[in-house]
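> next input, structure requested:
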Amino acid sequence: MRSAFDFSPYRRSTVGFDRLFDMLENNSVGQGQENYPPFDLIKKGENDYCIQLAVAGFKPDEIDITAQQNVLLVSGRKSDETEEKGTEFVYRGIANRSFERRFALADHIQVRAADLKDGLLSIDLVREIPEAMKPRKINIGGSAGERSAIGGGEQPASKQTVEAEAENA
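As a prediction, the model looks like this:
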């Protein structure tokens, strides 16, 4: 289903953002998003996040957390033996159904830990950007140490190399 907003002008003028536009188009209004279990998304620091899901009634062995590529999948399946035999409910307000919740993760987001306490499942996330991807300052013409090692003169290293090759020829 297409969204009400047309992203084609942005697709023409950007490079490498196809995945972002696909996500925006696929998660637009009209999609039947289930809202169980409810969750909170918490920013703990510049690169630290936490997802808290309300999973009352679930035990740790009934919850499965899977992180793959850029998707975090949290699912819960109630086992049949957890049903109390011979218990007759007059009213059942606590959800006892299975669930599957997907979270789209940005690049370089890693799952650090998960904990279940007092009916809240907490999943700690951290953004770990590799050193090669971090911004770095590039000096123009190389550093002063490189010039002195090559020829020590005032001329750029490339001009010194050309002059040295001309003398040797």
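
> please count neighbours and contacts with C-alpha atoms only from this point.
Fine.

> for the helix or strand where Glu163 lies, list every residue counted as buried.
Glu163 is located in helix 157-168, with elements delineated by DSSP states H and E. For helix 157-168, a neighbour-count test (16 or more other CA atoms under 10 Å) marks 157, 160 as buried.

> quickly find the element holding the closest residue to Ile51 other than its chain neighbours.
Nearest non-adjacent residue to Ile51, counting by CA to CA, 6 or more residues apart in numbering: Leu41, 4.7 Å away. Taking DSSP H and E as the criterion, Leu41 maps to strand 39-43.

> the helix or strand just after that strand packs against which elements?
Next along the chain after strand 39-43, taking DSSP H and E as the criterion, comes strand 48-54. If you count contacts as 3 or more CA pairs under 8 Å, 6 or more residues apart in numbering; DSSP states H and E, strand 48-54 packs onto strand 39-43, strand 120-127.

> can you tell me which of those strands is most buried?
strand 120-127 (a mean of 19; mean count of other CA atoms under 10 Å).

> list the buried ones in whatever helix or strand comes next after it?
Using DSSP H and E, the helix or strand that follows strand 120-127 in sequence is helix 144-150. Across helix 144-150, burial judged by 16+ other CA under 10 Å covers Arg147.

> run this one through as well so I can compare:
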Amino acid sequence: MFHKFLKSETGAVTVDWVVLSAAIVGMGVASVAAVQTGTTSLGAQVQSVLETASITALELPYRLQGLTAELAENRANLYATASTEQIINWHESRVNYLITAISRGHHTPTGDFSNLSTGETLDVLYLHRQELIARGAYPVDGVPSFHELHQLYRDAL
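Predicted coordinates for the structure are as follows:
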């Protein structure tokens, strides 16, 4: 029986599988060790960015509130040829006009550029904003942002 045990090779297969499994586990441990430093560093960078990140307002495409597309295009062309200082002056003036028009409840579109409603004025301010952004001159110091003015307009409706 002892002689039969020594000649039997059935246990050798088990040893082969144990050695093969140990090699696979060893390679897994080695690969984890190889990438651990990089992934830890990357994780720290992501954490740092997320901790310092702030949530900003989502800017959706603006939809005209009162101006016709034709009048808006006419105004945009005018602003494209005006100086940055002129647009800033017009912008500051229209912000004050918007605040006054909101306080008076002047919300019905007029189609008359000399007597704009709140929605039409907001459209003009948006056109100012777009032109000033293109020139790198927005936001205007001391003037509420377009988002603040838009919120003021929505609250008044």
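
> can you calculate the TM-score here?
Taking TM-score structural alignment, normalised by the length of the second structure as the basis, the two superposed chains have a TM-score of 0.21; 59 aligned residues with a CA RMSD of 5.1 Å.

> now the helices and strands packed on strand 48-54 of the first structure as CSV including distance to Phe103 of the first structure?
Below are those laid out as CSV (distance: least, CA to CA, whole Å):
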stretch, distance to Phe103 of the first structure
strand 39-43, 10
strand 120-127, 11
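
> among the ones you listed, which comes closest to Ala166 of the first structure?
For Ala166 of the first structure, the closest of these is strand 120-127, at 52.1 Å, according to CA to CA.

> may I see the buried residues of stretch 91-98 of the second structure?
For stretch 91-98 of the second structure, the neighbour count (16+ other CA under 10 Å) marks 91-92, 94-95, 97-98 as buried.

> so where does Ala80 of the second structure fall, helix or strand?
Here Ala80 of the second structure is covered by helix 69-81, with elements defined by DSSP H and E.

> so after that helix, what's the next helix or strand?
Next along the chain after helix 69-81 of the second structure, taking DSSP H and E as the criterion, comes helix 84-104.

> tell me which other helices or strands the next helix-or-strand element following that following helix touches.
Note on helix 84-104 of the second structure: by DSSP H and E, the next helix or strand toward the C-terminus is helix 118-135. Applying 3+ CA pairs under 8 Å, 6+ apart, one finds that helix 118-135 of the second structure makes contact with helix 69-81, helix 84-104, helix 146-156.

> figure out which of those helices is closest to Lys7 of the second structure.
Closest to Lys7 of the second structure of those, according to CA to CA: helix 146-156, at 87.1 Å.

> compute the inter-axis angle for the closest one and helix 118-135.
Counting by axes from the mean of the first three to the mean of the last three CA atoms, to 10 degrees, helix 146-156 of the second structure points 170 degrees away from the direction of helix 118-135.

> ok now helix 146-156 of the second structure, how far from the chain's centre?
Helix 146-156 of the second structure sits 20 Å away from the centroid of its parent chain (CA atoms, centre = their mean, to the nearest Å).

> what residues does it touch?
Outside helix 146-156 of the second structure, the residues that touch it by CA atoms under 8 Å, 6 or more residues apart in numbering are 95, 102, 105, 118-119, 122, 125-126, 129.

> so which of the residues you listed is the most crowded?
Thr118 (28 neighbours; other CA atoms under 10 Å).

> that residue and Thr52 of the second structure, how far apart?
With distances taken as CA to CA, to the nearest Å, Thr118 of the second structure is found 37 Å from Thr52 of the second structure.

> same deal with Thr39 of the second structure?
The gap separating Thr39 of the second structure from Thr52 of the second structure is 20 Å, by CA to CA.

> then Ala44 of the second structure?
In terms of CA to CA, Ala44 of the second structure sits 12 Å off from Thr52 of the second structure.

> neighbour count: the two, which is higher?
Ranked by neighbour count (other CA under 10 Å), Ala44 of the second structure and Thr52 place Ala44 first, with 12 against 7.

> and that one, what does it touch?
Ala44 of the second structure is in contact with no residue at all, counting by CA under 8 Å, 6+ apart.

> quick one: which helix or strand includes it?
Assigned by DSSP H and E, Ala44 of the second structure falls in helix 10-52.

> please confirm that Ala67 of the first structure is located within a strand.
Yes. Using DSSP: H, G, I helix; E, B strand; the rest coil, the assignment for Ala67 of the first structure is a strand.

> enumerate every residue touching it.
Contacts for Ala67 of the first structure were tallied using CA under 8 Å, 6+ apart; they are 73, 111.

> what do you get if the cut-off is 10 Å, keeping everything else the same?
With contact set as CA atoms under 10 Å, 6 or more residues apart in numbering, Ala67 of the first structure has these partners: 73-74, 102-103, 105, 109-111.
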